[in-house]
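Chemist: structure here, sequence nowhere to be found:
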């Protein structure tokens, strides 16, 4: 099999040297090298504009250039082409400088035969290709082929410099896919990856030549638009993205609809710093989500106020963990038919020394996002177990305390062993601990989840699915997991008496739980009518403001006193 023809650009003004090189190469490997001649660097640059070459061999002493600047001029035209310098100077320092500038090798004229020169050329091409591959991996997203975060930042910096020189505008889009997590949770991560590839392809079709589309990670994309005279093309591109994303994606025989939330900022009108420019676009994107998703919003000056609040809250939260500013409240759980106290849910509260009580709705999502949820959950579990153990030592009748386990915490290594150790250290029997875990945490990796749950159950810990009905809610996976309780989400209970759909969902969940021999509890019970409905349809337990608000440990003792000393009373008639 004949070797591939190498198209070589030889930049050499000495006809004797150029003829000798061509003869040496031909004698070594006949027909392998197609040598194109240039006698000056300017002539070579013209040829590079019109032709593609595999490699360039150049002298450093040319009529229009006679220094190492020749390397830079070649790289300015094509930074990916391998360069070999062939000089009459046997100079080790010059050779080192040449290689440091990016040339692949340095040869001295008259030293070496055609076979040696051929090997040098082959090696130079191979090495440059390896470097190109490494550069690609460093600068491009391996899944979608789009620019990655590193190249995005480089392109953005370059675009801003160019805009300053040309007095033009730059627009930055930050795009986040709405409810992308649902795809991963229901169809798996492979399907999620396929969807990201398809989204990337559509985004590229929405942009102009010269625009940069990037994937920064997860489902976050960006678009950099350069050389703008006004925002007309920006609006056109944003509308096109929304339009292209309307059509369903065909993934593994499923039709998937995914919408984008888009934040847009313009340089230099909104900001002159690249980092702040991204923050602006990100703020506008969150505003798009707040506006109902599937839309775009341009940055406005007041949008960053929430980021400052968030940063301040994160700082305070980290300090709160260090200074132990949390307390636990306990909300009682009752047997719906006889009003017997059967347990409680431990709910964290944050008492900030400056602001007072800070709602969990504010700091729990932030804790999950920043990874602080892990030490917080550890603290809650330890505190709840110690408190329950203390109550039992004081002679109160034993109850089970439930603790919420976040998805990030659930998927940590050795989580079952760590939880069990915390329980044992508190001198509490594991059967008096209940872990509430969301559906989403379990379906992310069904096999691993099943392994963790079995280990927890083997140790005697009670397992409950939290917020049931809001996630995957499939019999196929429920049957696989060793569960004890399904907890009906309060969003269904809230409008139970006014919304027939919610009533139907609640009835279906209760029936499903019974068929699988699970206990079922409804949270968020606030009225007697809701309580009666749940009892009539066979719900086992309830939790909510109607039966008992969350209270500090010292106040919760009253529930324990009543359980220990008083006879059980009928709460409602089950019908």
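Modeler: In hand now; what should we look at? Given the structure is predicted, the values throughout are model-derived calculations rather than measurements.

Chemist: C-alpha only now, for contacts and for neighbours.
Modeler: Noted.

Chemist: next secondary structure after the top helix by length along the chain?
Modeler: For the chain, the longest helix by residue count, based on DSSP state H, is helix 114-139. The C-terminal neighbour of helix 114-139 among helices and strands, as given by DSSP states H and E, is helix 149-166.

Chemist: check which helices and strands the helix or strand just after that following helix sits against.
Modeler: Sequence order places strand 169-177 as the next helix or strand after helix 149-166, per DSSP H and E. When contacts are defined as 3 or more CA pairs under 8 Å, 6 or more residues apart in numbering; DSSP states H and E, strand 169-177 packs onto helix 149-166, strand 220-228, strand 260-267, helix 274-290.

Chemist: for the stretch 1-150 of the chain, which segments count as helices?
Modeler: Using DSSP state H, counting those that start in this stretch, the helices assigned to the stretch 1-150 of the chain run over residues 15-28, 41-50, 69-77, 92-100, 114-139, 149-166.

Chemist: mind putting the ones you listed in CSV, mean neighbour count included?
Modeler: Shown next, in CSV, are the helices of the stretch 1-150 of the chain (neighbours: other CA atoms under 10 Å):
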stretch, mean neighbour count
helix 15-28, 15
helix 41-50, 15
helix 69-77, 16
helix 92-100, 14
helix 114-139, 15
helix 149-166, 16
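
Chemist: try this one next to it:
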């Protein structure tokens, strides 16, 4: 299939993804030879259109289409700024093909814009990765996402870790909602302590997924997929709010319970309705917003968090120091608590700069009337470093790991009876 020059403003009748599938499947069925399918997708192309204007973007796509249409293989336009290729070749030839295509993109658009324009590539091979065209295409899309995540302007093949990650993600998407409905999503409680009063004063609710054989799956295995899926993160958030309200009723005023809220749920139009339905009174409950999460609409987040505070909730900024906008978030968002990322405590022993940064954060928290808690206090030495900086609140393995609910209520009154250390 040959592609003709095309403008993204007025596309010519080119093979689309649908036609690509029909023609590609026919080729696969009629030939036993090995095939590879690639998806070439422009990097940050929206920025090119915004900075250079749509006419430049159209010219880039038109010129690139002309060049690709004369290359070997079945080519098609699979998206606004992406192309698909099906070619008879072995997996061993992918590296050479990738280098040729990525260089072709760079040189083709050089005369059209002074800005560097790159593309990413995802590959899948038949019969190793899949037999049917649609399955092969999905594998190539997964590899493309991995190439984008690796920094763009590169190529990835659907093998090894990429394949395993894709399988885990698919399993989560298929089964997580069922696990919520069946009661297999549980919350363990990690105590939070106050070094001044020598008492446990709260706990963070940490999610666990109980598997059919009774084993527990930890968040690192499923939360990346859940956080990217709005229905799943919303379902988990609703469950967490319900559990926080139940735990508060059980504890009375003894402890404050903290729950992480995903950015996609926080910014969902029905978030405040979810809160009202599950936990209309936020007294004794802290909602944690992960600092590294993409709060794409900070102004909306500010309005929502302000409303939550009027309902009695505390607002906490989790993993402080792991993102690029920490101080901006502190300045803009209505916060009651900052959770200092564990990396700070790990570094302050060797780094005078880290100690200075922690001291500055403490001053900032004090001036803004914000509580500061150190996460990941996992050793006696980390505790002593935090005490030397006159830190008060802690969370981590040195105090206790995440505990089942009954174990928490049994041991929490005794964990800090004697001064730590």
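Modeler: Cool, the structure landed. None of these values were measured; they are calculated from a predicted model.

Chemist: before we move on, back to that, may I see the helices of the stretch 1-150 of structure 1 arranged in JSON lines, with distance to residue 231 of structure 1 as well?
Modeler: Written out in JSON lines, the entries for these read as follows (distance: least, CA to CA, whole Å):
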{"stretch": "helix 15-28", "distance to residue 231 of structure 1": "54"}
{"stretch": "helix 41-50", "distance to residue 231 of structure 1": "33"}
{"stretch": "helix 69-77", "distance to residue 231 of structure 1": "31"}
{"stretch": "helix 92-100", "distance to residue 231 of structure 1": "43"}
{"stretch": "helix 114-139", "distance to residue 231 of structure 1": "29"}
{"stretch": "helix 149-166", "distance to residue 231 of structure 1": "14"}
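
Chemist: now do the SS call for the residue nearest the centre of structure 2.
Modeler: Computing the C-alpha centroid of structure 2 and ranking residues by CA atoms, centre = their mean puts residue 224 first, at 5.0 Å. Secondary structure for residue 224 of structure 2, judged by DSSP: H, G, I helix; E, B strand; the rest coil, is helix.

Chemist: aligned counterpart of it in structure 1, please.
Modeler: In structure 1, the residue paired with residue 224 of structure 2 is residue 365, using TM-score structural alignment.

Chemist: map residue 139 of structure 2 onto structure 1.
Modeler: If you follow residue 139 of structure 2 across to structure 1 using TM-score structural alignment, you land on residue 280.

Chemist: likewise residue 335 of structure 2?
Modeler: Aligned partner of residue 335 of structure 2 by TM-score structural alignment: residue 483.

Chemist: and that match, helix, strand or coil?
Modeler: coil.

Chemist: who's the closest spatial neighbour of it, skipping the chain neighbours?
Modeler: With sequence-adjacent residues excluded and distances taken as CA to CA, 6 or more residues apart in numbering, residue 483 of structure 1 is closest to residue 463, at 5.3 Å.

Chemist: residue in structure 2 matching the one you found?
Modeler: In the superposition onto structure 2, residue 463 of structure 1 corresponds to residue 315 when matched by TM-score structural alignment.

Chemist: that match contacts residue 334, correct?
Modeler: Yes - applying CA atoms under 8 Å, one finds residue 315 of structure 2 in contact with residue 334, separated by 7.1 Å.

Chemist: can you show me the helices along the stretch 101-250 of structure 2?
Modeler: 133-149, 160-182, 223-228, 230-251.

Chemist: tell me which of those lies nearest to residue 267 of structure 2.
Modeler: Go through the helices of the stretch 101-250 of structure 2 one by one with CA to CA and the one that ends up closest to residue 267 of structure 2 is helix 230-251, at 10.1 Å.

Chemist: give the buried residues for the closest one.
Modeler: By neighbour count, and taking 16 or more other CA atoms under 10 Å as the criterion, the buried residues in helix 230-251 of structure 2 are 230, 232-245, 247-248.

Chemist: that one: what's the following helix or strand?
Modeler: strand 256-261.

Chemist: onto which residues of structure 1 does that next one map?
Modeler: So strand 256-261 of structure 2 is aligned with residues 400-405, judged by TM-score structural alignment.

Chemist: check the mean deviation of the matching stretch from structure 2.
Modeler: After superposition onto structure 2, stretch 400-405 of structure 1 sits on average 0.7 Å from its aligned residues (mean CA distance after the TM-score superposition for structure 1).
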